[in-house]
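Chemist: I need the structure of the sequence given here:
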Amino acid sequence: MLILLVTLFSAFCGASAGLLQEKACYGSKVKLPDKINPPLNKGLLYFTPSNGGERKILMEDGKAKDPRLKVSLISVRLTDLTKKDEGVYAVLLNGKDFLVLQLKVLDCAQKISRFYMQDLEYTISEKARYLEYSAPDNQNVTLTLWNRTDTLNNDDRRGNVERNVWRITRVTQADNGYYNFRRRDRSLDSRILLTVNENTYYYDPKVNGRLLITNPWTGGPWTVMFKQDTEDEKMRVMKDGRLYRDYNQFTGRIDVLSNGIEIDPVKTLDSGTFEFRDKQGNLALSAKVEVIHASHHATTYMVVAAVALLLGLCCCYCCCCRKRCCKKDKSAAGATEGHAVTYHETNEPTGPSYSNQPYPSVYHPQPVNSPAFTEPTAVAIEPPPSQPNTTVYPPQPTNVNPPQPEFSLYPPLSEIGPSSSQGFAAAPTFSSEVFSSDAEPRFQLKGVAFPSAPPLSSDAPTSAVYYSDKLNFLGTSC
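Modeler: Model prediction:
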C-alpha cells in the first residue's frame, strides 16, 4: 500500500512540476516551453479550454494542427490569441499527460466612452488593413466592417475610414463592442472597446408642484418606462411618443408636450427613474426624480437657524472672554506702573533715591519707625552758592500728633522749616528707628527738610494714596 501511494505521489508531482503559468493580451502571441519542441518531443500537444470545451490536438509528430501555431526547430509559438485560447496545454509522453502551460488571456483593449448621439473619431496606423467588429458578449463571432483594398464591400453602419481616421456619427448602444484593426497578415494592430452611455438628468420637485421632464435633444419618438425607487418592476408610461392608455398612477396627471412630458400635481409615489428609449430600444436618457416634502424644507430651515444661533452664541462668548482678559491685563499693568515713581532730572537739588514702595500719605514732624529700604544710600543736598554752607536741624515739634491732612503726600512748607528768606533748612536725620528695628545704615539729608513717615503699624488715621504724575513736584520747579 505504501509503495502504491509513493508511486501516485511521484506521478502527480512529475505531471505538475513542469507546469508554467502565463498571461497574455488578446491578439498577442505566447511561446510554449522548450520541452515540447519537435527535436525533443515527437508526441502530441493537447489543449483543454478553461470554459469546459472539448480537448483538441494542436501538434502531432512535430507538425501543427492549428494555423495559428508556429512550429520551428527552436520554438513553438501560438499567435493571435483570443479568449477561446485560455486553458491548459499538455504533452503526451510515454502514454502519460504532462501539463506544461496554463494560459490566461487578458483584455488589453483601449476603452473609449461616448454619450448617446455623440460622434467618435479615432486615428489608425497606416499598417492597418482590416477592421473587425465583435459584440461585447460574444467575441468569438466577428464581422469585417472595412477593407483598405476592397472599399466597395465596406459596411458603413458603424462608421468608415478616411485618410487613416475612423469616424462614427451619432453613436448608440448598438455600437457597443470590440473593434479590431488588423494588418495584412491578420495580426492585431490595435483594439478598441466602445461603450455608449445614456444621458442623465436630475429633478427634485415638491409635493403638489409641477414637473416637466424634457426629451433628449435628438432622436425619437420615445418610449418611456418608469420604475419606482422601492419597486423592481417597470411601468410603461408612453410608447412611440403617445401616452399609454392603460390605467397607471399617472392617469389624469400627465400630459405630452412638444419638449417633454408634464406631471401636475406631483405626488410622493412619483419618485423614481424615467427611461427614454428610441425605436431600436437604445437608452437615450435617464431622468431621476426625487420628490421633496414641505417638511424637508422646514427641517432644513430649522437646522440652518439652529446652527446660525449656535455660531452667534459662540462668537459672543469669545468676545466677552476676550474683553475680560483685556481688562485684567490692563488692570494688572496699571497697578504695576502705578507703584513706579519717576523722578525727572532738573537743575534743582533732589532728594534721596527711594524704592518703589508706596509712599505714606501722612508725615509727622519727628521721625518714627517705618519699613527699611532695600538699599539705603546717603545723599547730601548742597545749598546754592549764595547761601552759607550750614546745617540747620528742624525744631522739635510741640504737638506729637498734629492734625493730619486729608489727602497729601507731603506736609506744608510751614511745618518743614523757615521761609526761603532765612535759607534752606536741613532735612531731619533718618535714624535706624525710621526704617527697621534692626541696625541699618544711617544717612542724613541737607537742604529741604522732609518729615518722616509714620510706621505701617501706626494707629494714626491714613487715607488711600493716589499716584499721579501731577503730584510728582520733585520733577518740576517751584
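Chemist: please count neighbours and contacts with C-alpha atoms only from this point.
Modeler: Noted.
Chemist: all strands of the stretch 201-350 of the chain, in order?
Modeler: 211-214, 223-228, 235-239, 242-243, 254-256, 260-263, 272-277, 283-289 (DSSP state E, counting those that start in this stretch).
Chemist: just so I know, which of the ones you listed lies nearest E126?
Modeler: strand 283-289 (35.0 Å; C-alpha to C-alpha).
Chemist: same for that closest one, what does it pack against?
Modeler: For strand 283-289, the helices and strands in contact under the criterion 3 or more C-alpha pairs under 8 Å, 6 or more residues apart in numbering; DSSP states H and E are strand 199-203, strand 272-277.
Chemist: I'd like the strands of the stretch 201-350 of the chain written out as CSV, with mean neighbour count and distance to C321 added.
Modeler: CSV is the format used below for those (neighbours: other C-alpha atoms under 10 Å; distance: least, C-alpha to C-alpha, whole Å):
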stretch, mean neighbour count, distance to C321
strand 211-214, 18, 53
strand 223-228, 20, 55
strand 235-239, 18, 64
strand 242-243, 16, 68
strand 254-256, 16, 61
strand 260-263, 17, 57
strand 272-277, 22, 53
strand 283-289, 22, 50
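Chemist: Proceed likewise with the subsequent sequence, for comparison:
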Amino acid sequence: MLLLLVSVSSVFVGSSADVSYENLCYGRSLNFPFDYAPPVFHGMLFFTPSNGGPRKLMMNNAEAKDPRLKVNYGSVRLTDLTERDEGTFSISLDGDRLYSIVKLTIADCATQINRHYGDMYESNIPRKAQFLEFTPLGNLDTSEVLWNRSYPQTNKGGRVQVKRNMWEIYNLNQADNGYYNFRGSDNTLLSRIQLLIQEHYRHFDAKVKKLLYIKYPVDYAWTWLAFTPEGKTVNEILMDGQDVESGRLLRPGRFNGRIELLQNGLEINPVESTDSGTFSFRDQHGNLVFTVKVEVMSEFIPASVYVPIIAVIIIVVIVCCCYVRYRLRDTNPSASYSAAPPTSAFSNQSTEPTATSLGPTVYSPVNIHMSSPKPEAAVQGDQGEPSAPSVGSDWLSSGPEPKFDVKGLTFPSAGPLSSESTFSDVYTSDKLNFL
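Modeler: Sure, this is the predicted structure:
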C-alpha cells in the first residue's frame, strides 16, 4: 500500500511540475526540491546543457550517476558548479516523456584583479585552503594545480611563490590571464579571483615634417614590432625576432629611411601624414608588452575650424552693438522724444457748431491756445459763481477769461460743463465790427 502511494505521488508530482529558474555563482551547489529526492521520487533525472551538447543521465532510482551529485534521504544536491552546468534539468517517470523542473545559469562571481605586463600580484591564502588551481581564460576546460599544501616540494621552481600564508606571482603577462581558485580538501571552493594582464599604453601627437621620439619600457625585453595603420586591421610587421639593440628592422616598409631603433626608444624623422596608427611591441612568446597610439596632426588647419570662430565673433559684435545702443538710450531718455512737436489739449477741437440749451448756436474757435482761469480772488458780487477750469501753465493764469462780442454773438465765460452760470464778461472792440 505504501509503495502504491509513493508511485501515485510520483506521477502526480512529475505531471504537475513547475519550472524553477536558478542563477548561482561558480563553485556553489544546486539543491533540488524535496519532491525529487528519495523516498518521494524514484524516477530518472536528466541534464541538457544549454550549449547544445548531448543529454546526460544524472540520477536513476535514487542512485547518482555523476560524482558531484549527492543523493541522500530527503535531499539531492549538485556540488562544485561550473559553466558546463548551465542548462535544463528534467525528470522522467517512464524514460520517455520529460518534465523540466530546473533551468540553471552560472554567474561569474570572481573578484577581478587588473595588472600590467611585468607587474607582481600577491594575496593571502585562505586558512582551510588545500591547493591553488589555475584555469586559463582561453581554455576553461583545462585546470592546473599551482600549489598544494600537502606536497610543498612541488611548489618550488614555479612562478608562484608561497611564503607562510602569502602567495605571490611575478613578471605577469597575458599567459597569466585566467581564474585562480583556492579549494579545500573536499574540493569546496573557498575563494576565486580573475586576473587580467594589460599591456603598457602611451599616446603621442605628432606633426608633419617633424621628429617623433617614442620611448618604450627598457625593463621588458621585446623582439617583435608591428604597425597597424589607422582605420585598418592588418599589421605591418617591422621587426620579427631581431635584436633590438642592433637597430635593424626586418621590413621598414612605409618608414623606410625614416625610422630608427635606439637603445631607449623608437625615432621617426620626418613624420608623414600617413603615419597615424598603432605600434605594438611583443616579447618572444607573443605576449603584448607595449602599445603606442600615434596621431599625426595636420599641417594646415581645415576651413571647418574657422566657421565656429567666425560665428562667435559675429554674435559678440551684435551683442556689443545692442548693449551700446541700450546704454545710450538709458542715459538720455529725452532723445527719443526731442523731434516730436509740442501738442496742446485744445489742438484737436472741431470747428463744427455745438448746440446748447442756453440759447443760439455757439461756434468754437480753432487753434486758440489761450485759456484764462478764474482769478484767485473773485469780483465782489460773484461769490456764488463756480470757478472756470484751469490749466497748469503759469503764463495762462494772469487774468480773467476774455469775452468777445461780435454782432450779437456772445461767447459765454462758463465752460461747457457749467451751463447754469449767468455771469459773463463783455469785451467790445471796434476791430471786430466787420459784420
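Chemist: TM between them?
Modeler: The TM-score (TM-score structural alignment, normalised by the length of the second structure) is 0.70; 356 aligned residues with a C-alpha RMSD of 3.8 Å.
Chemist: picking that back up, kindly reformat the helices and strands packed on strand 283-289 of the first structure as JSON lines containing distance to C318 of the first structure.
Modeler: Shown next, in JSON lines, are those (distance: least, C-alpha to C-alpha, whole Å):
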{"stretch": "strand 199-203", "distance to C318 of the first structure": "43"}
{"stretch": "strand 272-277", "distance to C318 of the first structure": "48"}
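Chemist: so which of the ones you listed comes closest to E433 of the first structure?
Modeler: Closest among these, using C-alpha to C-alpha: strand 199-203, at 97.1 Å.
Chemist: buried ones in that closest one?
Modeler: Using 16 or more other C-alpha atoms under 10 Å as the test for burial, strand 199-203 of the first structure gives 199, 203.
Chemist: and it against the second structure, how far off on average?
Modeler: Strand 199-203 of the first structure, aligned to the second structure and superposed, deviates on average by 1.8 Å (mean C-alpha distance after the TM-score superposition for the first structure).
Chemist: quick one: F373 of the first structure and V379 of the first structure, what's the gap?
Modeler: Distance, F373 of the first structure to V379 of the first structure, using C-alpha to C-alpha, to the nearest Å: 14 Å.
Chemist: which bit of the first structure covers stretch 254-274 of the second structure?
Modeler: Mapping stretch 254-274 of the second structure onto the first structure (TM-score structural alignment) gives residues 249-269.
Chemist: which outside residues touch the matching stretch?
Modeler: 205-215, 228, 237, 242-243, 291-293 (C-alpha atoms under 8 Å, 6 or more residues apart in numbering).
Chemist: ditto for stretch 60-68 of the first structure
Modeler: Contacts for stretch 60-68 of the first structure (C-alpha under 8 Å, 6+ apart): 37-38, 41-45, 57-59, 70-71, 78-80.
Chemist: next, the distance between the ends of it.
Modeler: 15 Å.
Chemist: ok, now stretch 191-206 of the second structure?
Modeler: 47 Å.
Chemist: next: stretch 68-83 of the first structure.
Modeler: 14 Å.
Chemist: buried residues in that stretch?
Modeler: Using 16+ other C-alpha under 10 Å as the test for burial, stretch 68-83 of the first structure gives 69, 71, 76, 78-83.
Chemist: those in strands, which ones?
Modeler: 69, 71, 76, 78 (DSSP state E).
Chemist: check which helix or strand covers L194 of the first structure.
Modeler: L194 of the first structure belongs to strand 188-197 when assigned by DSSP states H and E.
Chemist: that older thread, how about the strands of the stretch 201-350 of the first structure in CSV, adding distance to E22 of the first structure?
Modeler: Shown next, in CSV, are the strands of the stretch 201-350 of the first structure (distance: least, C-alpha to C-alpha, whole Å):
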stretch, distance to E22 of the first structure
strand 211-214, 52
strand 223-228, 46
strand 235-239, 49
strand 242-243, 57
strand 254-256, 59
strand 260-263, 55
strand 272-277, 44
strand 283-289, 40
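Chemist: what's the closest of these to I192 of the first structure?
Modeler: Among these, strand 283-289 comes nearest to I192 of the first structure, with 21.8 Å by C-alpha to C-alpha.
Chemist: how about the helices in the stretch 101-250 of the second structure?
Modeler: Secondary structure of the stretch 101-250 of the second structure by DSSP state H, counting those that start in this stretch: no helices are present.
Chemist: ugh, wrong one, I meant the stretch 251-400 of the first structure
Modeler: 294-338.
Chemist: before we move on, back to that, tell me which two in the ones in strands among the buried residues of stretch 68-83 of the first structure are the farthest apart.
Modeler: V71 and L78, at 8.8 Å, using C-alpha to C-alpha across these.
Chemist: what's the neighbour count on S419 of the second structure?
Modeler: Residues near S419 of the second structure, counting by other C-alpha atoms under 10 Å, number 12.
Chemist: check which helix or strand covers it.
Modeler: Applying DSSP H and E, one finds S419 of the second structure in no helix or strand.
Chemist: so what's T429 of the first structure closest to, chain neighbours aside?
Modeler: With sequence-adjacent residues excluded and distances taken as C-alpha to C-alpha, 6 or more residues apart in numbering, T429 of the first structure is closest to Q444, at 5.0 Å.
Chemist: what sits against that neighbour?
Modeler: Contacts of Q444 of the first structure (C-alpha under 8 Å, 6+ apart): 378-380, 427-430.
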